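**Student:** okay, sequence plus prediction incoming.
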Amino acid sequence: MSRTPEHPSGGADAIEGLLRRHAPQVLGALVRRYGHFDFAEDAVQEALLAAAGQWPGHGVPDNPRGWLIKVASRRLTDVLRSEEARRLREERVAALTPRDAFTAPPPGAGRAPSEDDTLTLLLLCCHPDLTPPARIALTLRAVGGLTTAEIARAHLVPEATMAQRISRAKQKVKGVGFTRPENWRERLPAVLHVLYLIFNEGYTATSGPSLQRAELAGEAIRLTRRAHRLLPDSHEVTGLLALMLLTDARRAARTGPHGELVPLDEQDRTLWDKAAIEEGVALVTRALTRRRPGPYQLRAAIAAVHDEAASPDDTDWRQILGLYDLLVRFVPGPVERLNRAVAVAMVHGPRAGLAELEPLEAELAAGHRLDAVRAHLLERAGDTAAARAAYRAAAGKTLSLPEQHYLQARAARLGPAP
């Protein structure tokens, strides 16, 4: 075992990044050869733990991916043999022979596991039979390399609950061949949606004491970068990566010294990540010049307009409204229309924006965002009492403590209720 120029330091952070990069390729190699997604995934996790324990002291092997495949294959073989013995099957040897649906050369021979396995894994994790929560959990586990405990903490649920969710997801895809389905491009929107949901939960947590979960947002960006490398000509993959970069660029300015929420128009823009903004703008510009706009490209374009404004007063709200007009043609959902209402208010006045909210009552009444936007527009319109009531209503509906404190503070700033 030796350190290679690719991994000269063998430090803990470098090793962790190396393991995350190779994990989906190692899992793909095992599933293609043996099948048994659930057993293969557990074997890979054991190999990753073994590497994390050994490599810092002994050095990173010359071929880290080959090392992981070898160790994981041994673990998987042991598990399969144990299963065969437990079930008293006479076909003990046959069970170790690759089935037609999972045929592949043994590790080290023929085609080496490649980045293509990552896309195949993403497609498998986004199987249509899985629910969105199951897709997210399985993607973070199988492709992201997160442990069950890490995923559970990210979603604020007990580890046992998350373990059951992941186990059920594995059972759903059990027996599904590890091949890219013929209609895989039809499943790509589901993959992008899962990555988008992971990012959103990391950027603005739906519950808990922290506004952001940087590790979750970072994982979504990492996986989307990988998808972009695999599908560089996909306009929407490019758009999603641009959207994440342009949005995450503001992360350092979104919270104050005590974790309190800082709204966009009050943020210190010198804290924004200029390199991420430049990369995101370049990506979305390149995607849009191909004249095949899609929802993620348009969302990224809106984020770019915000990020390129030197101050809130410099924001080109007319351009943003025009982009939202296009976006709601692709995605006429209530969230998109709510965001468009804000743009309408910024261009045509708060009363015009408030009028746009009325048709959204039934669809968004359960959440806090409709009340929060209404409160903001009522405050701008000078209706202090109604704005205060709306802020309080919004605060009572959110499970995010930073958002709750921010909304309560806005209400208090408008004075006591009569």
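**Tutor:** Here it is on my side, so go on.
**Student:** hey, let's count contacts and neighbours off CA atoms from now on
**Tutor:** Fine.
**Student:** can you give me the strands in this structure?
**Tutor:** Using DSSP state E, the strands of the chain run over 207-208, 399-400.
**Student:** in JSON lines, list the ones you listed along with distance to A417 and mean neighbour count.
**Tutor:** Below are the strands of the chain laid out as JSON lines (distance: least, Cα to Cα, whole Å; neighbours: other Cα atoms under 10 Å):
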{"stretch": "strand 207-208", "distance to A417": "27", "mean neighbour count": "17"}
{"stretch": "strand 399-400", "distance to A417": "23", "mean neighbour count": "16"}
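**Student:** of all the ones you listed, which lies closest to E186?
**Tutor:** Across those, E186 has its closest neighbour in strand 207-208 (32.2 Å, Cα to Cα).
**Student:** for that closest one, which outside residues touch it?
**Tutor:** Outside strand 207-208, the residues that touch it by Cα atoms under 8 Å, 6 or more residues apart in numbering are 156, 398-401.
**Student:** please compare the first structure with the one that follows:
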Amino acid sequence: MDLSSVYRAEYGRCVATLTRLLGDIGLAEEAVQDAFAVALEKWEVLPPNPGGWIVTTARNRAVDRFRREATREERHVHALLLHQPDDRPEEVGPVRDDQLRLIFTCSHPALSPSARTALTLRLLGGLEVPEIARAYLVPEATISQRIVRAKKKIRDAAIPYRVPGEAELPDRLPPVLTVLYLIFNEGYAASTGPLLRTDLSGEAVRLARALADLMPDEPEVLGLLALLLLTEARRAARVGPSGELVTLAEQDRTLWNGELIAEGHELVRRCLRRDRPGPYQIQAAINAVHTDGPATDWPQVLALYDQLVAHTPTPIVALNRAVALAEVHGPAAALSVVEDLDIPGYHLLPATRADLLARLGRTDEARAAYDEAAALAGNHTERAFLLGRRARLGER
């Protein structure tokens, strides 16, 4: 593991811990960034506990900086706060995990929904602005502005870093679920570099488990956890021996994680018994069908996508439904749907269109669509996959 890998794996945890210690999100992020800069200069080999080293260094540098800049009275107050014994009692409340606590803090109602999610992805997931922009399908400048505005709002409104009360948790839940979903997606299909980022997908699963322990009666929480588990269960089969992308239809199902599949299926059954369907539960049910038996029951998947479109009528859901539609009613029916969709910058739209055109024998149009998709794909593994499909069009 190199420093870059440590940064990706530990950044979110370190910021969350420093926020608890310092009581200021902006100061915590600056301190962690300073600590990584020091690590770049000093580390010849990785210390036994890289994350602990970063937290300690960041805390010390934050204290030194405050001592230089603060008045005598402010130094006295913060000395009392920053030098409490390590065995001081933890804050009492329903959220004990630092990262989960920070997610709830960043989902404060004073922030706009888009700002909440962008800020949390930056602080918790350690995602860079281009990665967040890809998740939102918006320009990078837009994401930068959202993050800056969110930090300013937290400072100007004096939004506290604290544990939400029991009554507040349900209202804070939707943006929290969104953040965990997007963090997992970045780990499952990274914007850049290797296709998979197991640090992010694993952390999203861990936080989803913590959230399910916190709110076991919320069906959408259970649905999200089931969705992540059933998707994570297929990770080992998603790339080939050379790191190439392997589609669902071509995956070796013996490589799937049976324990995660069984756990995910049980969570889906618990959701069905509650009979309060929501988008994450329906997506979990779709993945349960994909992982049930030796082949996918596509008519059942299509029926579930019909429900999902009713709950979440977005172009991306419509595109995913079109994939199932092609399996049930043929590529021509799906193409008529895809042609009406507009998702700027989303490489899977022309990629899906290319596949449908190829299946219909419209090779020249398929080749152009693959070119468009490859140009939009940020991940080199996905780009190589698309170009490989394009190269094989003549074989079809």
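**Tutor:** Sure thing, it's come through. Note that the structure is predicted; figures quoted are calculated from it, not measured.
**Student:** what TM-score do we get after superposing?
**Tutor:** TM-score for the superposed pair, counting by TM-score structural alignment, normalised by the length of structure 2: 0.76. Supporting figures: 364 aligned residues with a Cα RMSD of 4.2 Å.
**Student:** quick one on the thing from earlier: now the two most distant members of the contacts of strand 207-208 of structure 1.
**Tutor:** L156 and T398 (15.0 Å).
**Student:** looking at those two, which one has more neighbours?
**Tutor:** More crowded of L156 of structure 1 and T398, by other Cα atoms under 10 Å: T398, with 19 against 14.
**Student:** what do we get in structure 2 for the more buried one?
**Tutor:** When structure 2 is aligned by TM-score structural alignment, the residue opposite T398 of structure 1 is A377.
**Student:** kindly report the same for R286 of structure 1.
**Tutor:** That one, R286 of structure 1, aligns with R270 by TM-score structural alignment.
**Student:** what distance do you get for its match to R383 of structure 2?
**Tutor:** 39 Å (Cα to Cα, to the nearest Å).
**Student:** neighbour count for the two, which is higher?
**Tutor:** Using other Cα under 10 Å, the more surrounded residue of R270 of structure 2 and R383 is R383, with 20 against 15.
**Student:** which residue is the nearest non-sequential neighbour of the more buried one?
**Tutor:** Spatially, and ignoring its direct neighbours in sequence, R383 of structure 2 is nearest to A374 (4.9 Å; Cα to Cα, 6 or more residues apart in numbering).
**Student:** state the number of residues packed around the one you found.
**Tutor:** Neighbour tally, A374 of structure 2, other Cα under 10 Å: 23.
**Student:** same thing with T17 of structure 2?
**Tutor:** By other Cα under 10 Å, the residues close to T17 of structure 2 number 20.
**Student:** that one contacts V55, doesn't it?
**Tutor:** Yes. Counting by Cα atoms under 8 Å, T17 of structure 2 does reach V55; the two are 7.4 Å apart.
**Student:** the stretch 301-418 of structure 1: helices as residue ranges?
**Tutor:** 317-330, 334-348, 350-357, 361-364, 369-381, 384-395, 401-413 (DSSP state H, counting those that start in this stretch).
**Student:** with the stretch 101-250 of structure 2 instead?
**Tutor:** Using DSSP H, counting those that start in this stretch, helices in the stretch 101-250 of structure 2 cover 113-124, 129-136, 140-156, 169-188, 198-214, 219-232.
**Student:** so where in structure 1 does the last one end up aligned?
**Tutor:** The alignment of helix 219-232 of structure 2 onto structure 1 (TM-score structural alignment) covers residues 235-248.
**Student:** pull the distance from the matching stretch to the chain's centre.
**Tutor:** 11 Å (Cα atoms, centre = their mean, to the nearest Å).
**Student:** next, the buried residues of it.
**Tutor:** Within stretch 235-248 of structure 1, the residues that count as buried by 16 or more other Cα atoms under 10 Å are 235-248.
**Student:** if I look at H265 of structure 2, how far off is E259 of structure 2?
**Tutor:** For H265 of structure 2, the distance to E259 of structure 2 - Cα to Cα - is 10 Å.
**Student:** nope, E220 of structure 2 is what I was after
**Tutor:** In terms of Cα to Cα, E220 of structure 2 sits 21 Å off from E259 of structure 2.
**Student:** so who does the match of T398 of structure 1 touch?
**Tutor:** 346-347, 383.
**Student:** list the members of the residues you listed that persist in structure 1.
**Tutor:** Conservation of these in structure 1, assessed by both residues aligned by TM-score structural alignment, their matches' Cα atoms under 8 Å: retained contacts are 346-347, 383.
**Student:** cool, thanks, talk later.
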